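Show me how the following folds:
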Amino acid sequence: MSPRVQWLTPSPLWNELAAGTDKGPFRSPALLRFATDQFMEDLQALLASAAPQNLRNYIAQPETWQSPAAGLPPLDKSLPAPGGVTVSSQKSKNTVPPPFKFFQPVHSRFYLVCASLVCRMPSLPDHQVKSNQGERTSFVVRRLRPKAGLTGVDLSVFNPLVCDEFAWVTADRPGWAQVAGSGFAEGEENLPLSGFQCGKTSDRRRIFTGLIPASRRQTYVAGREIQLPPKGGPPVPPPEDPRKIDFQRLILDPWVEMVDYFSKLNPLPPLTASDNTAMSMAQGSAFVLIDFAGFLDNNLNAVWNAVNTPALAGSLGVAQRALYNALAATIACLQPVGSRLSLAAAIKTAKSFEQAFEDAVLTTTTPALPVDYSGPVLSDTSDPQLLSLIRRDSSNPLSPRAIQVLVEAALDEVGPSPPATVRVPAKDPENPQGDDWYIVRCAYEQPLCGMNAPPLLSDPSRPFQLASFFDPDAPARSIQVALPVDTSPAALRKYDKNVAFMISDQLSKQMSRVKGLKQLMDGDLADPNGFGLGMICSFSIPIITICAFIVLMIFLILLNIIFWWLPFFRICFPLPTLKAKKS
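Below is the predicted model:
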């Protein structure tokens, strides 16, 4: 690539920014802020006008919904920015300005990166991007982090001596990878730039703009730091085993929830088929045991074969044999009363009744089990061996449970997991506050030039933060929800019933058990009735809207005792002309 090509701020801003003593903004992409959904039309109209230099009025600045601001700080402090708001008039000189953060489109804010690609020659002519030769322009979003060992670093001002750049890598596991060198990180996401002409025919120039994805804030916050393999170096450690995650979320977590719930009951219900609570526990346990069986069959097939045929246990590996031996712990069964099964036998039994559970239909008001199913209950921890499997180390509440350690060791013994076919659940974000700082760099690529033309990246933009959906400084869109004006029966009967609900036969039976609000709160339910037919019911949207509004107000008033939010909830103005009935 010719060394004479460079990125600069968009050409309509050159005269103003070149006159300043700080040339950093002149060499950096500009960040534009628009406040309407027609922001692209507004930009095109501005660039096609006789005064494209008014692009200065859209430079993003720190703002809040109370003090909106945009535009370059004018030399004359009395010059207003768009909307009559002076950028420099942030309350007073002694007031600390708000953080420079980008709000989301739902807040009616749209942000563009804008730059010019020029040749480093007199008059800085535009550099032609030859798309027919594979050349392209794009931009990247990068997160800033203090260098290792540094604390208290101010990342609102870019300083490569104290901060590192992390690129958003869109691989099998999207995340942030530290950038080494001046080019792209391997697998780094490139966002598109679009070309626009600005100015009149005689002095027309080309600029590039791209929409900054401010609405991705939660995705970026949840992104984990990942390690990319250095060129010629050792491979990256494998990602977290999805099989281990599946065991925790499908089997271990529901199991522990049942144990915790059962242990808090006072008094403890008898483990008999005549007790509804015990039957509910047995029903829930059955589904966990069925999932446990499926997990063993899919991921630890040798252990599953030993569960079905104990004679095969001798051929198991050390870790798998340890897991199989742990399944000898016993749990209580509802029938016969006082009987017990080993965990392995309970898993095998539940699996054999899987189809019966899947085909079960609601026939009574109480939980039911398939005929001849013994009803093992995972919430029973009277066997010390079973309790030791699911209990954490009392000295370390974050330690893994014994059953989890055994399963993970067995999985490691059978080898690496196959490629994941489902999305791995999100892990805890590294920075839950989400107050990271980001920069944008524009990029120009000439792939046909090979190694002689690495991607040309611009200087970094001004660092910014991404605001959350519920940021208290965020502007709020004006949204009006119209409720029916005339709510008399004579008026409500005229509305069409145009919302259809499909109600299955089983749901219809369950709904018929509700006799009234008080009876529902007291647990007094009727027997299912009706003909066992599915239904399609049509409802009136205006009446549903009124009900939703009333329910909302009820819950707001009920929860006010906790949050004390009613003084901040609403502002009402009288409308004398809004009458349901004409005089």
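
C-alpha only now, for contacts and for neighbours.
Will do.

Name all residues that make contact with the nearest residue to Ser182 once chain neighbours are set aside.
Of all residues not flanking Ser182 in the chain, Leu457 sits nearest, at 7.5 Å (C-alpha to C-alpha, 6 or more residues apart in numbering). Contacts for Leu457 (C-alpha atoms under 8 Å, 6 or more residues apart in numbering) come out as Trp7, Ser182, Gly183, Arg441, Cys442, Ala443, Tyr444.

Also Ala360?
By C-alpha under 8 Å, 6+ apart, the contact set of Ala360 is Pro370.

please give me the structure for this one as well, since I'd like to look at both together:
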Amino acid sequence: MVAAITQHDTKWVSPSPLWPGSSSTTLGREDFRRPAILRFNTDGFMDELLSVMNDYPENLGEWKARPETWREPMATPPTAAKLQPNQPLSKFKQTQTRQLKRYTDATALAAASALVATDSTQNLPLKLYQPAHQRFYLVTASFVCRKVGLPDRKIDLAKQQKVKFVLRRLLPKDISDRIDPEVCDLSQCDEYAYVLDGDAYRWERVGEAESAANKVLKDNEERLPMFNVGYEEDVDKKRRMLAGYIPVGKREAYLSKEVVESPGADVLPADADAAAAEAAAQKRREAITYLFQLQVGGPWKQLIATADSENGKNSDWNANAPEIAEDSGTPASDDDSAKSGLRDVRDRIQTISWYILVDLVQFLKDYVPKVYSYIADGAAPADLTVAESNLYDALADIGLDRADYEGADFRGLFAKSDIYDSLLDALEHVIDHPGLATDLDLVEYPFERATDNSSQEYQWPSFLFPLADPVNDAPLPDLTVDDPSTTEPEQSQEKIDALAELVGEAIAEDTAKPAPEVHPPKVPKQSNTLGWFYIRCVFESPECGPFHPAIVSESTEAFQLASFFDPDAPGRPVNIPMPLDISPAGLRKFNKNARFMVSDMLCGRFKGARKTTLGDLVLSVLPWPFHKDLPEPGQTSCSKGDLGFGMICSLSIPIVTLCAFILLIIMVILFDLFFRWLPYLFLCLPIPGLKGKS
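Prediction:
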């Protein structure tokens, strides 16, 4: 005998405590069939939920989310004042309360209706705010059997049965259209599921919004958890509500993901393995290329920007005069400000250039080994690819003219022949001196020709190859940029980006070096919308296989996820008490309980910086001829005899807080020149009797 398989007719509906408030109108029937969103405005929202479900479940509708702004917030639920989450009711009192409900149900329903009728923001979109705004939201529903009384459907955890909810995104059918930020017309939208593809999520199209065909789950779709909340609907009549926390804080992650059309009805492409391998290889290539930008391309572009900025501030510079005395043609004295300006800038650029060259050599050795061997040996490998050859040619084109540095004051540290005119020569020097990278790591102070710490005993390299210069043209690859009409320094920086593209194409696939754990920034794939969403609840019984597919609910009301700086967002109250008595007598009473560990290098810089005066700060921001650079903090470390030492510095937190507040006021006033924001920052009210001295 074959037993018949009983099809359980089950359904998702709104949470059972809201059923008495559902009317027989079309809108009421729609609300009955869909999950509801509850809104809470306290950090103890879970205690509040449990308390209301334990004592006043019939009034749960007062917490149903409605449109609000900080100017017109949602009305506080009247029942909230009756809750005692920290003092549960006794069983006797609970029974009395439920017996009293029969006389107050009508009043409760009228009060809930009044909340909706008097809400002046009902024409605004439903916007869910973040926990930082002191707003918390739960999606709630009941999973019932379609029998008399709509009893709760049992969820058998032993059979792996689960209840979850999924977040679905609404996008216009024409992706170039813009959804009205105030109104979401579902007839003009498609529904998208948040699906895991490899190790990244993306939005995949499900179908037209609110279509019955959308009540399905996508493979690898993100499922968010739900939990049970039990309560007594009447005396000795227990029911269950299912709820799940809505992660509004993930808004930026949701909106930044790629939007794609559905790949098909669970049909995998024939070459899925090959496609996955290619995607992994592409991800590895992107990560390594981004590493090149982090270590080489980015710092190089910043050097070019620095050189251009310094040249703009000192337009009277030329290749020779600043480093040569005006009349004698000999190196000028250290007090010659005209000379020291260019020399100091070149010293800073050369210092960073050495580190960039070391990182470039290591990068080529790890990820483009054939090009590295080509540079080291001077002979092209037999199996050199076209991409690798193109990269080598681009590097070979990078050079400078020694004649541009005829007037440089080398202070006897370098000869003119120590300036390499080719990047390949500089890279070959680094390769031939493997200890150079270690020596550079041991350097404690910046390279400055005007001081004693520029000699060879301080581990500085014995060659010069600046990757930028405030007077001369920078050594750059001879590559075509996308827009030749761009001006400097953008055009030079675009050439470095073009070099990075060649690097990405030449990266070897068979190196033993793993890809670095870096995350290249991606342009958000969001459309021109503010992000409309709704939620569907899901019941899954995987042990039943295809006989009982997942049961998906109707969608909730469409809503937006508010950004952190949404102008309509409520403001969480933040009170920061400041020290009252700021006189020396009052400040000396505070404990110095914040400690900083200071190395011997930082200790020396800290002592030197304490000599800087207010006059030095003023002169440093004045234009020429009044400008004067800040004095050097010194090149010595803290020591006693031959013993170097660091320090443990203890600070007073109240004084640090005062300094932070004063600096904030100073910066706000300074930048008010550009932003005109001062009238919108402060609102100070008098507090009678609040004195620093009692």
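
Quick check: TM-score for this pair?
For this chain pair, the superposition-based TM-score is 0.88 by TM-score structural alignment, normalised by the length of the first structure; 574 aligned residues with a C-alpha RMSD of 3.5 Å.

ok, back up a step: ok, and the most crowded of the contacts of Leu457 of the first structure?
When the contacts of Leu457 of the first structure are compared by neighbour count (other C-alpha atoms under 10 Å), Cys442 ends up highest, at 32 neighbours.

So that residue: helix, strand or coil?
strand (DSSP: H, G, I helix; E, B strand; the rest coil).

coming back round to it: which position in the second structure aligns with the residue nearest to Ser182 of the first structure?
By TM-score structural alignment, Leu457 of the first structure lines up with Val552 in the second structure.

tell me, how many neighbours does whichever residue in the first structure pairs up with Val52 of the second structure end up with?
If you follow Val52 of the second structure across to the first structure using TM-score structural alignment, you land on Leu46. Close neighbours of Leu46 of the first structure, defined as other C-alpha under 10 Å, add up to 17.

Spatially central residue for the second structure, please.
Glu252 (8.5 Å; C-alpha atoms, centre = their mean).

Mind jotting down where the helices sit in the stretch 151-300 of the second structure?
Counting by DSSP state H, counting those that start in this stretch, the stretch 151-300 of the second structure has these helices, from start to end: 251-255, 272-292, 298-313.

now the ones you listed as JSON lines including distance to Tyr245 of the second structure?
Shown next, in JSON lines, are the helices of the stretch 151-300 of the second structure (distance: least, C-alpha to C-alpha, whole Å):
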{"stretch": "helix 251-255", "distance to Tyr245 of the second structure": "14"}
{"stretch": "helix 272-292", "distance to Tyr245 of the second structure": "33"}
{"stretch": "helix 298-313", "distance to Tyr245 of the second structure": "42"}
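
among the ones you listed, which is nearest Ser563 of the second structure?
Closest approach to Ser563 of the second structure among these (C-alpha to C-alpha): helix 251-255, 6.9 Å.

How far away from the center of its chain is that closest one?
11 Å (C-alpha atoms, centre = their mean, to the nearest Å).

Which residues outside that helix are in contact with it?
Residues contacting helix 251-255 of the second structure (C-alpha under 8 Å, 6+ apart): Pro524, Lys525, Gln526, Gly531, Leu561, Ala562, Ser563.

let's see it at 6 Å
The contact list for helix 251-255 of the second structure (C-alpha atoms under 6 Å, 6 or more residues apart in numbering) reads Gln526.

buried set for that helix?
Going by neighbour count (16 or more other C-alpha atoms under 10 Å), the buried part of helix 251-255 of the second structure is Arg251, Tyr254, Leu255.

Provide the aligned range in the first structure for that helix.
Aligned using TM-score structural alignment, helix 251-255 of the second structure spans residues 217-221 in the first structure.
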